[in-house]
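J.: Prediction below, plus the sequence it came from.
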Amino acid sequence: MTRPPPVVLLCGGLGLRQRSDGDDLPKPMRLLPDGRPLLLHVVDYYRRFGVREFVLCVGYGADAITRLLVETFAGSSAQTATGAGWLRISGVDLRITLVDDGPYAEKNARLLTARGHLDDKPFLLGYADVLSDLDLNRLIDRHRGTDAALTLVATRVRSRYGELRVDAACRVTEFHEKPTRTALVSAGYFMCSPQLFDVLRPELDFEVDVLPQLTASGRVGAVVHEGLWLPFDTYKDFIDAEDLVAREGFRWLNPA
């Protein structure tokens, strides 16, 4: 059986859409209905697919995230090691490396730092504020069968508002309450080849510059996911997740 690739998790941003005055809790540290932080659910999701090696790019709230992971995973059989800007927790079946570029570093800079903790092999890339019931093996298998620099997961989103059509006489002819949009969006799950690092520059933006550049050169593949997708961008997203758990349980821990 092929060993699953390592995953790099981006969890160092400021999370400004979540924050209000006096609220300085990092988004990955926010609690879900079982009382566990979002980040632990994200880690558990990847572990269900056999992922054992994690590189976490931390920044804002790094101390709180580091403390959580040490308390959760640095048991009697685990060892910790530190270096300039990084800390590693190594256990029997798990290795977590935290690399800290500060709260203001761009994604490309964080990825370039993470490179020093990866072998020269394909790796998974994801965000620490997204959950889904995606079968991760679909992404891995799709990427391994291509020469793409990066393969992403695409999904559809529901509109946050009711959508309508109005005719020339200003009459509403159609109304749909928060419909699912037809356009696909990036779901925040990627499988990357080492050649990705050839186009990363610290001054460039990953989504604005790098992804369009790779797309224009035909080096981006995709897997379409039609199932559950939960991006935790706003406080309302956490409230919606609570409602989902009450109805259906933790679906992301039982991927399709």
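T.: Received, thanks. Numbers count the residues shown, from 1 in each chain.

J.: from here on, contacts and neighbour counts on C-alpha atoms
T.: Noted.

J.: Could you count how many residues lie near the residue nearest to V199 when sequence neighbours are not counted?
T.: Among residues not flanking V199 along the chain, V210 sits closest, at 7.0 Å (C-alpha to C-alpha, 6 or more residues apart in numbering). Counted with other C-alpha atoms under 10 Å, the neighbours of V210 add up to 17.

J.: correct me, but V210 touches L200?
T.: Yes. Between V210 and L200 there is a contact at 6.9 Å, judged by C-alpha atoms under 8 Å.

J.: Now tell me what touches the helix ranked longest in the chain from outside.
T.: Among all segments of the chain classified by DSSP state H, the helix with the greatest residue count is helix 235-248. Applying C-alpha atoms under 8 Å, 6 or more residues apart in numbering, the external contacts of helix 235-248 come out as Q18, L32, P33, L230, P231, F232, R251.

J.: now stretch 205-219, how far from the centre of its chain.
T.: Relative to the centre of its chain, stretch 205-219 is centred 18 Å away, using C-alpha atoms, centre = their mean, to the nearest Å.

J.: Name the residues of that stretch that are buried.
T.: Buried residues in stretch 205-219, defined by neighbour count with 16 or more other C-alpha atoms under 10 Å: F206, V210, L214, R219.

J.: can you give me the end-to-end distance of that stretch?
T.: End-to-end distance of stretch 205-219 (C-alpha to C-alpha, to the nearest Å): 17 Å.

J.: can you list the residues that contact that stretch?
T.: When contacts are defined by C-alpha under 8 Å, 6+ apart, stretch 205-219 is touched by residues E106, K107, N108, D147, A148, A149, L150, V199, L200, L204, V220.

J.: residues in contact with the first one?
T.: E106 makes contact with P202, E203, D205 under the criterion C-alpha under 8 Å, 6+ apart.

J.: What is the subsequent helix or strand relative to the host helix or strand of L112?
T.: Using DSSP states H and E, L112 sits within helix 107-115. Once the chain leaves helix 107-115, the next helix or strand it forms, by DSSP H and E, is strand 123-127.

J.: so K121 touches P194, yeah?
T.: Yes. Contact criterion C-alpha under 8 Å: K121 and P194 qualify, at 5.9 Å.

J.: In addition, the following structure is provided for comparison:
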Amino acid sequence: MKVVLLAGGLGTRISEQSHLKPKPMIEIGERPILWHIMKYYSQYGFHDFVICLGYKQYVVKEFFADYFLHTSDVTFDLTNNSMEVHNNYSEPWKVTLVDTGLNTMTGGRIKRIQPYIGNEPFMLTYGDGVCDVDLDNLLDFHKSHGKTATMTTVNIAQLKGVLDINEENVVNSFREKAETDASLINGGFMVLNPDIFSYIKDDATILEQEPLQRLAQEGQLMSFHHNGFWQCMDTQREMKKLEDLWQSGKAPWKIWEN
């Protein structure tokens, strides 16, 4: 199963960093947060990634093109123009990097990667947030209900999409969050069936608006509630929080050894 990562936005709320690089390339523990997300999925056996790019897309492409330069010791022999990579641990990843447009909205980005997905379910999340959700349980839940979409939901004070969920975990409605809300919110880490593409019109479609609202109205959007750790990185303060967790050795999303 492929994992689609949304990594093309401007990241204006953390412009202190994002004016230099895309937000998913901002580093936590000297590795882009995008890398942390991919490492997490990989621990559950998901190794095939499709990354939706836009703003400063070349930064992401250069990172993967020169992956060993970022992650390994190297020796350059200038006399014969050669490079030796030391301790070159290789991630078991296949990474497809797709230019989905500079100003394309989230739904439009997903529509653009349809040729790389085919007629199969896929994982989807944002390229700026980490958590410790059990991805195996998430996928099992999605398979069990047969609906188009499953979204991981969390209860935290963030300006994300608000959900009205019934006792059977069906999402009855989806709307933008107000600062006074204390409801469950969209935490990303979704599983989507391929018919999601029929809910997306064009580049101007925002996934979190008409498509998710329509899915909710049709009873096709399900909630997988997560009570554990979840944190996005919209601000400098949130970036520092994640960095502090990493440096403390207690980052909840770090479930790998190396």
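T.: Thanks, I have the structure now. If you're wondering where the values come from, they're calculated on a predicted model, not measured in any experiment.

J.: thinking again about what came up before, between the contacts of stretch 205-219 of the first structure, which has the most around it?
T.: L150 (25 neighbours).

J.: picking that back up, any of the contacts of helix 235-248 of the first structure buried? List them.
T.: Buried members of those, scored by 16+ other C-alpha under 10 Å, are Q18, L32, P33, L230, P231, F232, R251.

J.: The fourth one belongs to a helix?
T.: No. Counting by DSSP: H, G, I helix; E, B strand; the rest coil, L230 of the first structure is not found in a helix; it is strand.

J.: What is the burial count for the nearest residue to it once chain neighbours are set aside?
T.: Counting by C-alpha to C-alpha, 6+ apart, L131 is the residue found nearest to L230 of the first structure once chain neighbours are left out, at 5.1 Å. L131 of the first structure has 26 neighbours, counted by other C-alpha under 10 Å.

J.: In terms of neighbours, single out the busier of K121 and P194 of the first structure.
T.: P194 (15 against 11).

J.: Please verify my assumption that the more buried one contacts G116.
T.: No. Using C-alpha under 8 Å, P194 of the first structure is not in contact with G116, being 11.7 Å away.

J.: in the lengthiest strand in the first structure, what counts as buried?
T.: Counting residues, the longest strand found in the first structure (DSSP state E) is strand 185-192. Buried residues in strand 185-192 of the first structure, counted by 16+ other C-alpha under 10 Å: A187, G188, Y189, F190, M191, C192.

J.: just to revisit the earlier point, I'd like to know which elements the helix holding L112 of the first structure is packed against.
T.: Secondary-structure packing of helix 107-115 of the first structure (3 or more C-alpha pairs under 8 Å, 6 or more residues apart in numbering; DSSP states H and E): strand 7-11, strand 53-58.

J.: Quick one: closest of those to A183 of the first structure.
T.: strand 7-11 (25.0 Å; C-alpha to C-alpha).

J.: What residues in the second structure pair up with the closest one?
T.: The alignment of strand 7-11 of the first structure onto the second structure (TM-score structural alignment) covers residues 3-7.

J.: so how far is that stretch off the chain centroid?
T.: On C-alpha atoms, centre = their mean, the centre of stretch 3-7 of the second structure falls 5 Å from that of its chain.

J.: what about that stretch, how far off from the first structure?
T.: The superposed stretch 3-7 of the second structure is, by mean C-alpha distance after the TM-score superposition for the first structure, a mean 0.4 Å from where its aligned residues fall in the first structure.

J.: ranges for the helices of the stretch 1-150 of the second structure?
T.: For the stretch 1-150 of the second structure, the helices defined by DSSP state H, counting those that start in this stretch cover 15-18, 33-43, 57-65, 67-71, 106-112, 114-117, 135-145.

J.: Of these, flag the one that's most buried.
T.: Comparing the helices of the stretch 1-150 of the second structure by mean neighbour count (mean count of other C-alpha atoms under 10 Å), helix 106-112 comes out on top with a mean of 24.

J.: That helix vs the first structure, average distance?
T.: Mean deviation for helix 106-112 of the second structure: 1.4 Å (mean C-alpha distance after the TM-score superposition for the first structure).

J.: With the first structure overlaid, report how far whichever strand or helix holds Q213 of the second structure is off on average.
T.: Element membership for Q213 of the second structure (DSSP H and E) is helix 210-217. For helix 210-217 of the second structure, the mean distance to aligned residues of the first structure following superposition is 0.6 Å (mean C-alpha distance after the TM-score superposition for the first structure).

J.: got a list of contacts for the helix or strand following that helix?
T.: Using DSSP H and E, the helix or strand that directly follows helix 210-217 of the second structure along the chain is strand 221-225. Applying C-alpha under 8 Å, 6+ apart, the contact partners of strand 221-225 of the second structure are 138, 141, 147-154, 165, 169-172, 212, 215.

J.: returning to that earlier point: output the helices of the stretch 1-150 of the second structure as TSV; include the columns distance to W93 of the second structure.
T.: Putting the helices of the stretch 1-150 of the second structure into TSV (distance: least, C-alpha to C-alpha, whole Å) gives the following:
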stretch	distance to W93 of the second structure
helix 15-18	26
helix 33-43	8
helix 57-65	11
helix 67-71	12
helix 106-112	20
helix 114-117	15
helix 135-145	17
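
J.: quick one: which of the ones you listed is nearest K2 of the second structure?
T.: helix 114-117 (7.2 Å).

J.: give me the stretch of the first structure that that closest one matches.
T.: The alignment of helix 114-117 of the second structure onto the first structure (TM-score structural alignment) covers residues 115-118.

J.: Give me the contacts around the matching stretch.
T.: Contacts for stretch 115-118 of the first structure (C-alpha under 8 Å, 6+ apart): P6, V55, T97.
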